[in-house]
Every structure is written in structure tokens, then in C-alpha cells.
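Asker: Predicted model and sequence follow; I will ask about them next.
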Amino acid sequence: MRIFNLYIKRLIDLLGSLIGLIIISPILFIIVLSIKLTSRGPVFFRQERLGEKGRIFKILKFRTMVVNAEKIGSGLFVKTENDNRITKIGKFLRATSLDELPQLWNVVIGEMSLVGPRPPVPHHPYKYKEYSNFQRKRFEMKPGMTGLTQVTVRNSVTWDERIPIDVEYVQKFTVWLDIKILFKTLIKIFNRESIYTHTNVKGSGKSSNLN
């Protein structure tokens, strides 16, 4: 049954992401144009992340910050929406999660899923080999654009506290669970919850991931 659910999951991912890209293409064009006209630098932001089985891939997002933002100020983390590294259009994209839309392409090519644990950067907060056997279970499925953690605690708890929720998703995964998470994600997007409300790695300081 799990194999069947995984097959259906990939089918939903492929069709959903392709149809999604076609439907929202006018919105994507407007965002691309807005970024290009309001700030210098590339339209897209690419960053290495840990994917399924610890494989490294490059996640794709719309650029919401100035070029080389990770080398300025607080580095990898954004502690407030007033961070001066965030561009004007970037504030809107981050608040509405529209900066995440390019990840639909990551889903199309099979690096990500619509639903799954969010992928961390390879060296922070831990390298793949530094996770315990239990914690590595979160990497047994493809990372997602949204997930069980995002619709429950989101960023309100530490990374270590989020891992058991990711593992719970992997262990209890069904297509029906994915559908429920997708609907809850839409509700949260419309509620526009703040993304600057979590404790970053092990309880030291509040911030949001860079870009």
C-alpha cells in the first residue's frame, strides 16, 4: 500500500506542478519583471539543500534580498522583516510565500515533492552524517514545498523539535495526509502568518532562513 501511495504521490506532484506552472505563468511573469525592475542581480536565488537520502540539490526561489546577502549582516538568517537586505518586492514575496513558487520546477524534475519535510542547507544546523539514525528518517522521503511541520508549528519551535514532526509525517504518510496538508497550507497562506517567529537552531535567537 505504501508503494502505491508513493506512486500516486509522484503522479500528483508531476501533474500538479506542471499544471500549476501553466496556470500561474502570468503571475510568475509579473514577479520576474518586478524583481528585474526594482533591484540589481539575478531573478532567481539558488541554494544547496539536503534532499532525499542526504543528496544535495539546488533549491530554486525568487530572489528577495540583495546579491550576496549571506555575506552581509546576520549571514544565513533574517531576524526581522525590516532587515535592510530584503528588497522592496522581496518583503511582499516573503510575506505571501510567493518566493517559493519556482520550487514547482524542483518538483517537476523530481528533486522535491509538493509535500514533505523542508530541506535544510547541507552544513546547517547539521551535516547529514551528524543526524542520529532517528533524525535521518526525515530524509527518507523527498523534501517538500510544504509539510506537516509547516501547517502545525511552522517556525515557532527549534529545528530539533521540528524533526520528530517530520519523522511522524514520513512514518504516517498517505496521499490523503498530503491532500489535507495542502489544504491547510492554502489556509495559512491566506492568513499570512509571520515567518519571523522561530528560534533558529538550538534555541538561540529568532530568525527566518535566508531567501
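Answerer: Great, that's in hand.

Asker: drop to CA atoms for contacts and neighbour counts, all remaining ones
Answerer: Fine.

Asker: now the strands for this protein?
Answerer: For the chain, the strands defined by DSSP state E cover 44-50, 56-62, 77-78, 113-115, 144-146, 208-209.

Asker: Can you list the buried residues in stretch 37-45?
Answerer: Neighbour counts using 16 or more other C-alpha atoms under 10 Å place 39, 43, 45 of stretch 37-45 among the buried residues.

Asker: I misspoke; the intended subject was stretch 160-180.
Answerer: Residues 162-167, 169-170, 173-175, 178 are the ones in stretch 160-180 that count as buried (16+ other C-alpha under 10 Å).

Asker: if you go through this structure in chain order, where are the helices?
Answerer: For the chain, the helices defined by DSSP state H cover 2-23, 25-38, 88-96, 103-108, 133-136, 159-172, 175-191.

Asker: Tell me which other helices or strands the fifth one touches.
Answerer: Translated: helix 133-136. The contact analysis (3 or more C-alpha pairs under 8 Å, 6 or more residues apart in numbering; DSSP states H and E) places helix 133-136 against helix 159-172.

Asker: let's bring in a second one:
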Amino acid sequence: MNFEYLMSALLLGAIILIAQQWLWREYGRLPSIRRGVFDFCFALAALVAVAPALVGIAVAVKATSRGPVLHLSERVGRDGRAFRLITFRSVYVERGFVDGVYLSGFESAERVTPVGRVIRRYGLDELPRVVNALRGDIRMAGPRGRVPREV
């Protein structure tokens, strides 16, 4: 990581903390604002740090199976707000799903791609979630959004 980028991130963090203090004095909402700022700064740093891995995984997923690289899952977040959770696709598109409905005749192991097996084992399929955290859809630490049918 380049030293200038690190210093820029620290300067941005300091500016955000000053803005937090002003907002707290004006509106009394420091804890939620502080957590939001932490999530944003941490997600930004994490995105910069894992960008090469994201590109490598995306290329591996695309090279080993047909279909999109990312899987977008509808979720419901705070206050019932809908958003799309981003993860790497780790299963074959053409196996087990018809019109978005999973057919139970297929074993789970048959659906998982070779790259998908590795990225699931090490949790790398969840790395694109930092984009959701950067957008404010989810928190860096906390529960995932719920599937709409579970709400």
C-alpha cells in the first residue's frame, strides 16, 4: 500500500471525526454516526487492500464456468429497506435452478464449481460484501440482511 494513500485515508478519517463531533453537538447522534463512519472507512481500506484478490477471484470464476461472476441476492436491511447483497458466484448456473427456483434433485456438491469450493472454504466468496458496506447497505460487523420471505 502506498504511503500517500494511507495518509490520505487518515486525513479523511480526521475530517470525518471533526464532522462527527459537530453533528453530535447539534443532533446528539454520535454513536450511530461513529459506527457508520467506522464502517465506511474500514470498508474503503478493505476494498483497497483486497482489490487484487477480488480481480483474481473474478477471473478464476469467469474462466472456470459460464455465467456471471457475481451473485446478487435480494435482502431486507434496517427499517425494511431492500438491497442486493453481492457475493462471488460459487455454483454452476445451469445446474439445479430453473427460473430462479432450486430443484432439490441435485446434490449440493454437484452444483459447486471447483473454484467455488475453494472460495467457500476460505470465505473468499463473501469479499464483495465490502462494496455493500461501503454503500451503507450493511455493517462491517453484524448480521446479514434477511431474505425477504423470512421477514
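Answerer: Alright, I've got the coordinates. The structure displayed is predicted, hence computed values, not measured ones.

Asker: hmm, back to that, any idea which of the helices of the first structure is most buried?
Answerer: helix 103-108 (a mean of 22; mean count of other C-alpha atoms under 10 Å).

Asker: Now for the residue nearest the centre of the second structure: which residues touch it?
Answerer: Nearest to the mean C-alpha position of the second structure, counting by C-alpha atoms, centre = their mean, stands residue 129 at 0.5 Å. By C-alpha atoms under 8 Å, 6 or more residues apart in numbering, residue 129 of the second structure lies in contact with 85-87.

Asker: of those residues, closest to residue 147 of the second structure?
Answerer: Using C-alpha to C-alpha, residue 85 is the member of those that lies nearest residue 147 of the second structure, at 10.0 Å.

Asker: Now do the same for that closest one: its match in the first structure.
Answerer: Using TM-score structural alignment, the equivalent of residue 85 of the second structure in the first structure is residue 59.

Asker: Return the distance of stretch 87-106 of the second structure from the chain's centre.
Answerer: Counting by C-alpha atoms, centre = their mean, to the nearest Å, stretch 87-106 of the second structure is centred 21 Å from the centre of its parent chain.

Asker: Now do it: distance from first to last residue.
Answerer: Chord length of stretch 87-106 of the second structure, first to last residue, is 22 Å (C-alpha to C-alpha, to the nearest Å).

Asker: which residue lines up with residue 76 of the second structure in the first structure?
Answerer: Using TM-score structural alignment, the partner of residue 76 of the second structure in the first structure is residue 50.

Asker: From what I see, that match and residue 122 are in contact.
Answerer: Yes. Applying C-alpha atoms under 8 Å, one finds residue 50 of the first structure in contact with residue 122, separated by 5.3 Å.

Asker: Which neighbours do those two have in common?
Answerer: With contacts defined as C-alpha under 8 Å, 6+ apart, the residues shared by residue 50 of the first structure and residue 122 are 56, 128.

Asker: Mind checking which of the two has more residues around it?
Answerer: Neighbours per residue (other C-alpha atoms under 10 Å) separate residue 50 of the first structure from residue 122, with residue 50 holding more: 23 against 18.

Asker: The second structure: matching residues for stretch 100-112 of the first structure?
Answerer: Under TM-score structural alignment, the match for stretch 100-112 of the first structure in the second structure covers residues 126-138.
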